[in-house]
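Enquirer: Compute the structure for the input listed below.
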Amino acid sequence: MKTTRKILLSAGSVLVLLLTFYLVWANTGLGSETKQSLKIDATASYGDSSNKGNVVGIQAFVEPVDYASEANFRRKIRFYMEEAKKKNWLIPNKSIVVFPEYFGTWLVALQEKERIYSTPEIEEGMQTMVLRNAGRFLATFLKCPQDVQDKLKYSVFAMKAEVIARVYQDTFASLAKEYKVTIVGGSVLLPDPVVENGLLKTRGGLLYNTSVVFETDGTINPQLIKKAFPTADELGFICPVKPEAIPVFNTGAGKMGVLICADAWFSEAYQTLKSKSADFVITPSYSNGYGYWQQPWSGYSGSKTPEKAKADVGKISLGEAWVKYAMATRAKEEAGIKKGINVFLQGKLWNLGADGSTIVLSDSAHATPFVGKSALINLWL
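Expert: Okay, here's the model as predicted:
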């Protein structure tokens, strides 16, 4: 009996020691002091200045360190806002500023171990993040909705939902109020998000790729835009909505429609915008990988390629396909919308890559010159 008690006491002491070491490890060395890249590599403006207002597309270049802290995230956004202001492109109550798809999603890396901001492989970074948040990750995994196929990805992006939603709203809302402009905050992955009493809340359900509109007074618009047509990479852990649920917003520059990335490839989305009388359309996008923009197009992702587009598969580039089959052409042909902007995320997000070039619908439809870096693109309405 005494021997057994000694063994149990020894085992307990070892467990306490291990837990202490883990807690110290998990709560030290967080965030990063690595210098952020704050620069603009290209600018362009389309259309003629008028009192109707304008849209400023932020082709943001991001790296993991931009999400190391709330201060870093805010500093990155403020930099782009200030550069647009220097161009006289931020008109109080008339300007729309749009950030790319997934711009808010990487807040999942907020206040994590410093090593994840420098590791080249996202798999290694995610493993470190899961280990540091082991209890939170396990609890989220066990509560994962049954309909989710990829429970690991779901749990990684859902486990810090509350803090992500708070930082995302606090940052964009305060800057929208400061500059007195409407901001379309790219997109963020959140479990069953909703706006309650003026706050962006999560309810622990299915993940939605969600874009949020922040008004000129800093309030959050209660209408959330949720992606209707997830890509092949998203289908395992992101829930779609029906295209008719896509909202249209009243702004100082007119009625704005917002289509998240792949939604811009589908007629159903434009039928919704037309039925709701949208004047112009915003498309936040993210195309992962490097060099794909100029490589042969492989067809629709996550959905069957329409018959009329099959002849172009492998014959035109991905960039050309975005112009021919997405917002730049469809908005005018299918919804009668003559103005729009499609902005892509750029950066070095571990080994994920980011590709694309801002696309403008104005007098004509075209992609801006490919730079693969940061850019500010202005469109007068």
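Enquirer: contacts, neighbours, all on C-alpha from now
Expert: Noted.
Enquirer: longest single helix anywhere in this protein?
Expert: Secondary structure assigned by DSSP state H gives helix 2-26 as the longest helix of the chain.
Enquirer: Show me what counts as buried in stretch 154-169.
Expert: Within stretch 154-169, the residues scored as buried using 16 or more other C-alpha atoms under 10 Å are 154-162, 164-165, 167-169.
Enquirer: just to revisit the earlier point, mind listing what's buried along the longest helix of the chain?
Expert: Of the residues in helix 2-26, those buried under the neighbour-count criterion (16+ other C-alpha under 10 Å) are A26.
Enquirer: Please provide the structure for the following sequence as well, for comparison with the first:
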Amino acid sequence: MRSTFKLLVPFVLGAVALATYLVWTQDRRSGPLLSDLRTLPIESEGTPGDAGNLLAIEVKLLPADYQSRERLHLRFATYLEQARAAGLLNEKTIVVLPEHVGTGLFALGERAEVQQARSLRDAMQWTALGNPWKFLRALLDNQSKDRRTEAVLRIKAGRMAEDYQTIFGGLARDYAVTLVAGSIVLPEPHLQRQRLHVGTGPLRQVSLTFDHQGQPIGPLQYKYALSRYERRYSEAPGNRRAVTLDTAAGRLAVALGCDGYRQAPPEDADFIVMPGALAVPESSCPDALEPAGATPRLEVRTLGLPWNLVGSPRQPARHRHGPPVQLHNLWLPTRP
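Expert: Now for the predicted structure:
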């Protein structure tokens, strides 16, 4: 009898622990984190006219911004409302968001522990614990240097692509502007019937632009010159083919990060926008080129990313002093 009881106790305790864990994985309530919605004066240069304008929204993104679609939408809607009140939004306005603004979408719908994690490793670990079976399958199928991050981005990819298009396409439609939605990392992303889809191939960093009706303007814009940490879980495509996008203001070229400094823009580009621009490109981008010609260009820096998304996965995100947001407007000159 005692032997049976001794065997039964661990079994019961294990069953209780498993039941508790399964209940925990289903609890997706977010924690009480707050976004920073302060606004600051908009810096503007150039002469207002009918040719349109480029508007950079540089923000210090926080884990709180990724608690829900509504939170992230509200963060950028706050600044777009400010720009509209200042008379800076029109049918020829092109709004540009920071690099990796879409990559943090893996945290949407996850438990509060994910948002409260200090490092990328911890955020990915909590996400994995909340999605154990999918995570294990994805983990066994990849051989990257950061297998945990790649596995999480793969299991969340379908939802991330949907959220990315819903949030940023919705902002473009709501404010009737063209919007360059920073960038996002997805497995073999592609456009099909005006929807962003994912595949099973390598993780790629891409940018998608939406027109004033919230519809994608193809093709996707890829990042080629990946940083050291980005290469741990993603790959650059082999073909380096820069193309322009048709917008109401003219032909738009999008260059992500070091791509804007290392490769010449397409010859037919009327203007260039650069999400992920660097304060000192020479130190981070080998073989950086000097900007050539008089083509207007707008550099959009990332003031901060949650969980140290593009740094060491073990290091916490740095709490840098400085403004939570900077808006820069560039009026485009009238083309001959």
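Enquirer: List the contacts of the longest helix of the first structure.
Expert: K113, R132, N133 (C-alpha atoms under 8 Å, 6 or more residues apart in numbering).
Enquirer: who touches the very next helix or strand once past that helix?
Expert: Per DSSP states H and E, the first helix or strand lying C-terminal to helix 2-26 of the first structure is strand 42-46. For strand 42-46 of the first structure, the surrounding residues in contact (C-alpha under 8 Å, 6+ apart) are S362, V371, S374, A375, L376, I377, N378, L379, W380.
Enquirer: Trace F157 of the first structure over to the second structure, please.
Expert: Per TM-score structural alignment, the equivalent position to F157 of the first structure in the second structure is L153.
Enquirer: hang on, the earlier thing: would you list the contacts of strand 42-46 of the first structure in JSON lines and tack on secondary structure, neighbour count and distance to A11 of the first structure?
Expert: Formatted as JSON lines, those follow (DSSP: H, G, I helix; E, B strand; the rest coil; neighbours: other C-alpha atoms under 10 Å; distance: C-alpha to C-alpha, whole Å):
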{"residue": "S362", "secondary structure": "coil", "neighbour count": "19", "distance to A11 of the first structure": "71"}
{"residue": "V371", "secondary structure": "coil", "neighbour count": "14", "distance to A11 of the first structure": "59"}
{"residue": "S374", "secondary structure": "coil", "neighbour count": "23", "distance to A11 of the first structure": "55"}
{"residue": "A375", "secondary structure": "strand", "neighbour count": "26", "distance to A11 of the first structure": "58"}
{"residue": "L376", "secondary structure": "strand", "neighbour count": "23", "distance to A11 of the first structure": "60"}
{"residue": "I377", "secondary structure": "strand", "neighbour count": "24", "distance to A11 of the first structure": "62"}
{"residue": "N378", "secondary structure": "strand", "neighbour count": "25", "distance to A11 of the first structure": "65"}
{"residue": "L379", "secondary structure": "strand", "neighbour count": "24", "distance to A11 of the first structure": "67"}
{"residue": "W380", "secondary structure": "strand", "neighbour count": "21", "distance to A11 of the first structure": "70"}
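Enquirer: what's the average per-residue distance for stretch 151-158 of the first structure once overlaid on the second structure?
Expert: Relative to the matching residues in the second structure, stretch 151-158 of the first structure has an average distance of 2.0 Å after the fit, by mean C-alpha distance after the TM-score superposition for the first structure.
Enquirer: so which helix or strand takes in D192 of the first structure?
Expert: strand 188-196.
Enquirer: so what's R74 of the first structure closest to, chain neighbours aside?
Expert: Using C-alpha to C-alpha, 6 or more residues apart in numbering and skipping the chain neighbours, the partner closest in space to R74 of the first structure is T171 (6.0 Å).
Enquirer: Map that neighbour across to the second structure for me.
Expert: Aligned by TM-score structural alignment, T171 of the first structure pairs with I167 of the second structure.
Enquirer: that older thread, which positions in the second structure sit opposite the strand holding D192 of the first structure in the alignment?
Expert: Here strand 188-196 of the first structure aligns to the second structure at residues 184-192, judged by TM-score structural alignment.
Enquirer: what secondary structure does the most centrally placed residue in the first structure sit in?
Expert: Geometric centre of the first structure, nearest residue: Y102, 1.7 Å, by C-alpha atoms, centre = their mean. For Y102 of the first structure, the secondary structure call by DSSP: H, G, I helix; E, B strand; the rest coil comes out as coil.
Enquirer: So it is in contact with L189, correct?
Expert: Yes: using C-alpha atoms under 8 Å, Y102 of the first structure makes contact with L189 at a distance of 7.4 Å.
Enquirer: Now for the two: what residues contact both?
Expert: If you check Y102 of the first structure and L189 against C-alpha under 8 Å, 6+ apart, the residues they both contact are N209.
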